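Q: got a predicted model here, sequence first, then my questions.
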Amino acid sequence: MTWIDLIIIAGYLGGICMLGVMFTRRQKTTRHYFTGDRSIPAWAVAASIVATETSTVTFISVPGIAFARGGNFTFLQLAMGYIVGRIVITFLFIPRYFRGELQTVYQLLQTRFGTPARMVSASLFVVMRNIADGIRMLLTAIVLAAVYVAFVPGHDTDGGREIATVVALLLLGAVMILFTYFGGIEAVVWVEVLQLGIYLAGAIAAMWVLAANVSGGLPGAIDLGDRFAKLTVFDFSFDLAKTYTFWSGVVGGCFLTMSTHGTDQYMVQRYLCTDRPSRAGAALLASGLIVFVQFVLFLLIGVLLFAFYRPFEQAGYATSAVTTFPFASPDRVFPDFITKHLPTGLSGLVVAAIFAAALSSSLSAIAGTVVNDLYKPLKPARTDGHYLTVGKVLILVFGVIQTAVALAAIRSASSALSNVLTVAGLVNGPVLGLFLVGAMSKRIPQSAAIAGMAVSAVAMVGLWWFGGKWVAWTWYPLIGSAIVIIVAFIAMPVFSPLGRDDRRGSDSALG
């Protein structure tokens, strides 16, 4: 990398901050700050969903999946489940989001199950999202640290890279906080539209350079990948411990998407930026097809990296405990190529693309959830201006928290993709179960539903702690939501006699 690359990177980060400031004058109400006044076009929302979903985790981790020893294209089975899940959300959930003036998805639970269910679900979202996005931020900091050590001789050591990663995290956290604080969700969505274009251009550029530098180009890399069984897409074995099989991908991926895209405010906030359910549904379905194509692209990059580095020719490849030998983790393969082997200009573009993928801010969704679902029930009858001020303060607070999570996870050697999706599966499964209970039956009372959610949350932590070796994270949302439904129906006769106050009206938004 050269100073030209650094100028490109710095220009991008500065531009993001300026874009956020440009939207400041429009942020006068909570409706505008948290939902963009419902005036954002569907195509921009679709691009925002793609940028939100893929982020740095896709850019860095997915190529590492195909590069790893024994890695292949079976990850695409999960993407198939993503599409199925989107179809279910479009017809089951999205029409309900547009009944009334909602700013968060958890407000639906208020009319069906009451304030406690709403507040518990919102709290789980806040915890999960801060952890997941802290890990996302760490991935980008790793790349920025690699850029630093490439420029500063003598710092290419474990200690030097760790210090550089810390500094990078602080810089990225500051940029993310600034543009979200000033511009609200409107700035976030339009920044994500820009991000999508930049990181797709960066990925295609990296793929072109890789293909030009491996024997036989892309066809040669594909032939090599076929020789090492890296092009396998389907695995029909029924093994609960395997992460990527047809059943865990399509069924588990469907429930994972129903939870992350159907009951997670991070995604639902994007739908609420449109003015009608048909446009929100079209944006969601279009995003699924784009995401699938993206996964194919990034897996092909992984095969090209395998052909470029040729790790199978090195001593110790077959016996190493690290499947991404000679790299310590799958998340370090692509960054190494970007910082060491891309030509001047392209290297800066791709690093900027990684930053673009990382700065898909969840701070607006988190702040909106805390204001509407946790703060307003405790402090009702305040002015909209008061709630807007609280929301802006919360963006600062949670920006610091996400940075702290990233700092705490610096020494993790596992794949960030696995970490992020495991956290999402643990938390979102119980929340999805609560929404499904509300949609399936009007007779289940609040107490029975909350009991099901509590049992599910405890069971999921136990499953992760004791059964992680036997059950892959792709099954977590299905298991978590199924426990809520089963317990709620079993507990219904116990709690129903508590009276009419424990039941919610038949005109519930979820009913």
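A: Cool, the structure landed.

Q: going by C-alpha atoms from here, please, whenever you check contacts or count neighbours.
A: Fine.

Q: hey, which helix is longest across the chain?
A: helix 158-212 (DSSP state H).

Q: in the next helix or strand after it, what's buried?
A: Once the chain leaves helix 158-212, the next helix or strand it forms, by DSSP states H and E, is helix 217-227. Across helix 217-227, burial judged by 16 or more other CA atoms under 10 Å covers 217, 218, 221, 222, 223, 224, 225.

Q: contact partners for the first one?
A: In this case it means residue 217. Shown in contact with residue 217 (CA atoms under 8 Å, 6 or more residues apart in numbering): 210, 211.

Q: second structure follows, compare the two:
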Amino acid sequence: MGDVPDGVAGRPAERHRLGTGARRAGLLGPRAHRPQHRLARRPERLRLIYLAIGAGLYTYYAQHPVARLPRPDEIFPFFIRSAMPELLRGLMLSAIVLASIDSPLGSLAASFVTDIYRPLLAPGKSERHYLRVSRAAVIVFGLILAGLAYGFSFFENFLWLAFKIAGVTFGSLLGVFLLGLLTRVRANRANVAAMIIMALVNLALLVMSEYGVMPLGWSWLVIFGTVGTMALASVLAKVLDRAPAPRPVSP
């Protein structure tokens, strides 16, 4: 067995440990570390891609000078908007959009399948079935988000509208978090009830502020929701989350 110590050749466990140690030490040749070399080459390839893009932009604007270039970190978007052909521009923008929404779509699909579809609608199915449903959910949620984006495009000051809508529920979430972090109140059902009540209250306040009945900034909704959720959950916990009375021990 060459360099194998005496008594090791006949023991499979010892041969396995010896082989594993040899692979880790690099004694079995370059093939053992090929995955590590591939991982090490990836940053180099990314650097080459970035350098090629920068060199290409420099060469292009050296041959096609413009009156005023934007800041260095805006040259590439400026090139996409002003010089790139329409087909490539559309593909580039599509790639940027898909790169930014793939994580939310995956999270929505996973939450739907794990929390709603699998335990409530179709328990006991195969993993292949749930995989197909999750893929279909990605498409459905993508269409829903696209419709919402198209609908909100008709609104002015969309950012402030998003803040106002988020203020309806952000206060309730923060209130539950602070209640669990700062107090020892046991509130499970009470948390849910308090969140729903304060979300409805904040929604009513938002509608009244939009119609001018009560001038109220959207940031106050978060404060009201936080304080109200903590107070309601603390009170309702005494009713909704009471510990069951101990059963009498039979003699």
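A: Looks like it arrived, so ask away. All of these numbers come straight from a predicted model, not from anything done at the bench.

Q: from the buried residues of helix 217-227 of the first structure, pick the one nearest residue 46 of the first structure.
A: Ranked by distance to residue 46 of the first structure (CA to CA), the buried residues of helix 217-227 of the first structure are led by residue 218 at 30.0 Å.

Q: and the nearest residue to that closest one once chain neighbours are set aside, how many neighbours?
A: Leaving aside its sequence neighbours, residue 218 of the first structure sits nearest to residue 211 (CA to CA, 6 or more residues apart in numbering; 5.0 Å). Neighbours of residue 211 of the first structure under the rule other CA atoms under 10 Å: 21.

Q: looking at it, residue 134 of the first structure is touching residue 408, isn't it?
A: No: here residue 134 of the first structure does not reach residue 408: they are 9.0 Å apart, not a contact under CA atoms under 8 Å.

Q: the more surrounded of those two?
A: Using other CA under 10 Å, the more surrounded residue of residue 134 of the first structure and residue 408 is residue 134, with 25 against 13.

Q: on that earlier part again, could the buried residues of helix 217-227 of the first structure be laid out in a markdown table, adding distance to residue 44 of the first structure?
A: Formatted as a markdown table, these follow (distance: CA to CA, whole Å):
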| residue | distance to residue 44 of the first structure |
| --- | --- |
| 217 | 35 |
| 218 | 32 |
| 221 | 35 |
| 222 | 34 |
| 223 | 38 |
| 224 | 39 |
| 225 | 36 |
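
Q: which residues in the stretch 151-251 of the second structure form helices?
A: Using DSSP state H, counting those that start in this stretch, the helices of the stretch 151-251 of the second structure run over residues 158-182, 189-210, 218-240.

Q: quick check: angle from the last one to helix 189-210?
A: Pointing back at helix 218-240 of the second structure there. On the basis of axes from the mean of the first three to the mean of the last three CA atoms, to 10 degrees, helix 218-240 of the second structure is oriented at 150 degrees to helix 189-210.

Q: likewise the longest one?
A: An angle of 150 degrees separates the directions of helix 158-182 of the second structure and helix 189-210 when computed by the same axes, to 10 degrees.

Q: pull out the buried residues from helix 158-182 of the second structure.
A: 164, 167, 168, 169, 170, 171, 172, 173, 174, 175, 176, 179.

Q: how about the second one?
A: Buried residues in helix 189-210 of the second structure, defined by neighbour count with 16+ other CA under 10 Å: 190-191, 193-195, 197-199, 201-203, 205-206.

Q: what's in contact with it?
A: 164, 167-169, 172-173, 176, 214-218, 221, 224-225, 228-230, 232-234, 236-237, 240-241.

Q: what do you get for the first one?
A: The set of residues that contact helix 158-182 of the second structure without belonging to it, under CA under 8 Å, 6+ apart, is 152, 185, 191, 194-195, 198-200, 202-203, 206, 218-219, 221-230.

Q: how is residue 118 of the second structure assigned, secondary-structure-wise?
A: Secondary structure, DSSP: H, G, I helix; E, B strand; the rest coil: residue 118 of the second structure is helix.

Q: rewinding a little: and the buried residues of helix 158-182 of the second structure, which is closest to residue 62 of the second structure?
A: Nearest to residue 62 of the second structure among the buried residues of helix 158-182 of the second structure, with distances taken as CA to CA, is residue 164, at 47.2 Å.

Q: how about the secondary structure of residue 380 of the first structure?
A: coil.

Q: can you tell me how far it is from residue 372 of the first structure?
A: Counting by CA to CA, to the nearest Å, the gap from residue 380 of the first structure to residue 372 of the first structure is 10 Å.

Q: who has more neighbours out of the two?
A: Taking neighbours as other CA under 10 Å, residue 380 of the first structure and residue 372 compare with residue 372 leading, 21 against 10.

Q: what is the equivalent residue in the second structure for the more buried one?
A: In the second structure, the residue matched to residue 372 of the first structure (TM-score structural alignment) is residue 114.

Q: can you classify its match by secondary structure?
A: helix.

Q: roughly how far apart are it and residue 127 of the second structure?
A: 12 Å.

Q: got it, and residue 25 of the second structure?
A: On the measure of CA to CA, residue 25 of the second structure and residue 127 of the second structure end up 39 Å apart.
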